[in-house]
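J.: Predicted model, plus sequence, below.
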Amino acid sequence: MPLVVFNQKGGVGKSTIACNLAAISASQGLRTLLIDLDQQGNSTQYLLGGPADEAQPTVASFFDQSLGYSFRQAPATDFVVTTPFEGLHLMASSTRLDELQSKLESRHKIYKLREALQELAQTYERIYIDTPPALNFYTRSALMGARGCLIPFDCDDFSRQALYTLLQNVQEIRADHNPHLSVEGIVVNQFQPRAKLPQRLVQELVDEGLPVLQPYLPSSVIVRESHEQSRPMIHLEPAHKLTQALVALHDGLHAARA
């Protein structure tokens, strides 16, 4: 079942969480795909070590086909590239996503990704989707085609206010377009257990009955090293406390979904 990692607020660790969960799935022997729908291409850079448009093909190639720019309708797997990590494949981002968006909207291609996800699910046991920090065409396409949505939360008040809007938007998409969509949980990121504000904000979310997942992901500078080396935490430092928290989050999430 495809899992969307989504937040309309930028800088909350969306790409980091998506890539690391995907890398953990692949490290456990599962055929895994990550789809990078964010034109910034952070997930693509993280997994491939180079700019998004150095990868060929890209997710833009898939959307080109849906617009009829290709005489041959290739299967969705043709738009997937390998990564340096065994079992982990990528549908890479492209800077062309922005220019394609208005064309896709005007020609009502909002369900093309859902069709592709159904096809890709025949090949991949786990599919993760990294989305832009906006409720645009690509994010809506992902939410309409997925079964679950994972929401990163970075422990500040702006993120909390954005969270309520996001939950309402997901509810509307579920009601109008995808009754199978559910919020799998809120991932607390960059958590500092000794700081009062993060503790209070997270506890208030729990008290409100929101699906806050355990464990909380601790704040650590090693994430920057992971990005710089283009190596997810499970490959960089498997024994690190952040890696262990990510593995526990991954295993708990998928146990609940089973």
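T.: That came through, no problem. Numbering: from 1, shown residues only.
J.: Only C-alpha atoms from now on, for both contacts and neighbour counts.
T.: Noted.
J.: where do the helices sit along this protein?
T.: 14-27, 42-48, 59-66, 97-106, 112-120, 137-145, 157-176, 196-207, 222-229, 233-236, 241-257 (DSSP state H).
J.: Pull the distance from the second one to the chain's centre.
T.: Read it as helix 42-48. Offset of helix 42-48 from its chain centre (Cα atoms, centre = their mean, to the nearest Å): 12 Å.
J.: Quote the end-to-end distance of stretch 38-47.
T.: With Cα to Cα, to the nearest Å as the measure, stretch 38-47 spans 14 Å from end to end.
J.: before we go on, here's another structure to hold up against the first:
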Amino acid sequence: MGKIISIANQKGGVGKTTTCVNLAASMAATKRNILVIDLDPQGNATMASGIDKYDVDFTAYDLLVEETPFNEVVCKNTPAGYDLIAANGDVTAAEIKLMEVFSRELRLKNTLVNVIDHYDYIFIDCPPSLNLLTINAMAASHSVLVPMQCEYFALEGLTALMDTISKLAAVVNHDLKIEGILRTMFDPRNRLSSDVSEQLKKHFGNKVYRTVIPRNVRLAEAPSHGKPAMYYDKYSAGSKAYLALAGEMLRREEILMT
């Protein structure tokens, strides 16, 4: 059975979508079957996967609200090497429409039950807010991966996010746990970054990935070309970092399985 991981942070601009797309591409490069679900109405993960969000027949809206069959909604074999449930502005309406639906917070979970065995990993790119779309993602997931910058306000936001995850676990998904905390846009020359990094390791221990994602121009440029970093510049520091993260996650899974 596959593993469903929500990539979430209520603070915007922390590398959430960048992490979703590049981690998915790195996992796909190891010959795993990967699905990315874009639940952010901005559709950035969709565009970064090489799919034009303005030129898709179906989106996450159709999957969640219209109950369109999964096989009709999914974009197979994107240029990024994985399958994709796309998003665009239509997904904004999903939150409103879901308010009228019975068991609305379980809509995504019930859909994925029938396809989870087809994938090794399913990554969900969540909106940067706590809404019905994020709640659907959390309800469907086994765990949450939290990307965050090593700065003071991000540390405060992490405390709030952990509290939110605990409350959601109690209500919609008792098995939900933290997959890991990923330090993004890291600059080792910055004293504050190093201090916050040490605080993270002190408080969260091995939940903090050893892999650190650096500030990297190529990583920032790749989405505008509709590609994950490994297909834009495989030798870039950002590309290598996400390949290292994929390797670290797979090793963790192997240890848990033994």
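T.: The structure has been received and is ready for your questions. Everything numeric in this text was worked out from a predicted model, so none of it was measured.
J.: nearest to P75 of structure 1, of the helices of structure 1?
T.: Checking those against P75 of structure 1 by Cα to Cα gives helix 112-120 as the closest, at 8.1 Å.
J.: Which stretch among the helices of structure 1 approaches Y216 of structure 1 most closely?
T.: That would be helix 241-257 among the helices of structure 1, by Cα to Cα, at 7.2 Å.
J.: S141 of structure 1 contacts Y111, doesn't it?
T.: Yes. Using Cα atoms under 8 Å, S141 of structure 1 is in contact with Y111, at 6.3 Å.
J.: Which residue of these two possesses the greater neighbour count?
T.: Using other Cα atoms under 10 Å as the criterion, S141 of structure 1 and Y111 rank with S141 on top: 19 against 14.
J.: ok, the equivalent of L132 of structure 2 over in structure 1 to N178 of structure 1 distance?
T.: Under the alignment (TM-score structural alignment), L132 of structure 2 pairs with F137 in structure 1. Separation of F137 of structure 1 from N178 of structure 1 (Cα to Cα): 15 Å.
J.: Could you do S230 of structure 1 as well?
T.: Counting by Cα to Cα, the gap from S230 of structure 1 to N178 of structure 1 is 34 Å.
J.: out of these two, which sits in the busier spot?
T.: S230 (20 against 17).
J.: what lines up against the more buried one once you look at structure 2?
T.: Aligned partner of S230 of structure 1 by TM-score structural alignment: G226.
J.: got a list of what that match touches?
T.: Residues in contact with G226 of structure 2 (Cα atoms under 8 Å, 6 or more residues apart in numbering) are 47-51.
J.: Mind filtering these down to those shared with structure 1?
T.: Among the contacts of G226 of structure 2, the ones still in contact in structure 1 (both residues aligned by TM-score structural alignment, their matches' Cα atoms under 8 Å) are 47-51.
J.: And the furthest pair within those residues?
T.: The distance between the two most remote of the kept ones among the contacts of G226 of structure 2 (Cα to Cα) is 7.3 Å, for A48 and I51.
J.: what about those two, which has more around it?
T.: A48 (25 against 22).
J.: State the distance from the aligned partner of the more buried one in structure 1 to K103 of structure 1.
T.: A48 of structure 2 maps onto Y46 in structure 1, with residues paired by TM-score structural alignment. Counting by Cα to Cα, the gap from Y46 of structure 1 to K103 of structure 1 is 28 Å.
J.: now swap in L90 of structure 1 and tell me
T.: Look at L90 of structure 1 and K103 of structure 1: by Cα to Cα, they are 24 Å apart.
J.: who's more crowded, those two?
T.: The neighbour count for L90 of structure 1 versus K103, taken as other Cα under 10 Å, is higher for L90 (28 against 14).
J.: so the more buried one touches T82, yeah?
T.: Yes. Judged on Cα under 8 Å, L90 of structure 1 makes contact with T82 at a distance of 6.2 Å.
J.: before we move on, back to that, in contact with the match of L132 of structure 2, which residues?
T.: 101, 105, 110.
J.: What is the aligned counterpart of the second one in structure 2?
T.: Spelled out, that is E105 of structure 1. For E105 of structure 1, the residue aligned by TM-score structural alignment is M99.
J.: For its match, give its distance to N173 of structure 2.
T.: According to Cα to Cα, M99 of structure 2 stands 19 Å off from N173 of structure 2.
J.: quick revisit: what are the neighbouring residues in contact with the match of A48 of structure 2?
T.: Y46 of structure 1 touches 19, 227-228, 230-232, counting by Cα under 8 Å, 6+ apart.
J.: same deal with V183 of structure 1?
T.: V183 of structure 1 makes contacts with 148-151, 170, 211, as judged by Cα under 8 Å, 6+ apart.
J.: Looking at those residues, point me to the pair that's furthest apart.
T.: Checking the contacts of V183 of structure 1 with Cα to Cα, the most distant pair is V170 and P211, at 13.9 Å.
J.: Look at these two and report which has more neighbours.
T.: Applying other Cα under 10 Å to V170 of structure 1 and P211 shows that V170 carries more neighbours, namely 21 against 14.
J.: Aligned to that one, what sits in structure 2?
T.: In structure 2, V170 of structure 1 lines up with I165, judged by TM-score structural alignment.
J.: What of I151 of structure 1?
T.: Taking TM-score structural alignment, I151 of structure 1 has V146 as its aligned residue in structure 2.
J.: For that match, give its distance to T19 of structure 2.
T.: Taken as Cα to Cα, the span from V146 of structure 2 to T19 of structure 2 is 10 Å.
J.: Between those two, which contacts overlap?
T.: Jointly contacting V146 of structure 2 and T19 under the rule Cα under 8 Å, 6+ apart are I7.
J.: in terms of contact, does Q39 of structure 1 touch E99 like I think?
T.: No. Using Cα under 8 Å, Q39 of structure 1 is not in contact with E99, being 10.1 Å away.
J.: Specify which residue of the two has the higher count of neighbours.
T.: The neighbour comparison of Q39 of structure 1 against E99 (other Cα under 10 Å) goes to Q39, with 22 against 10.
J.: residues in contact with the more buried one?
T.: Counted by Cα under 8 Å, 6+ apart, Q39 of structure 1 has contacts 93-98, 132.
J.: can you tell me which of those residues are in strands?
T.: Assigned to strands by DSSP state E, none of the contacts of Q39 of structure 1 qualify.
J.: top of the residues you listed by neighbour count?
T.: Neighbour max across the contacts of Q39 of structure 1 (other Cα under 10 Å) = S93, 30 neighbours.
J.: Just put the contacts of F137 of structure 1 in a markdown table and tack on distance to A256 of structure 1 and neighbour count.
T.: A markdown table is the format used below for the contacts of F137 of structure 1 (distance: Cα to Cα, whole Å; neighbours: other Cα atoms under 10 Å):
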| residue | distance to A256 of structure 1 | neighbour count |
| --- | --- | --- |
| Q101 | 35 | 16 |
| E105 | 35 | 13 |
| I110 | 29 | 19 |
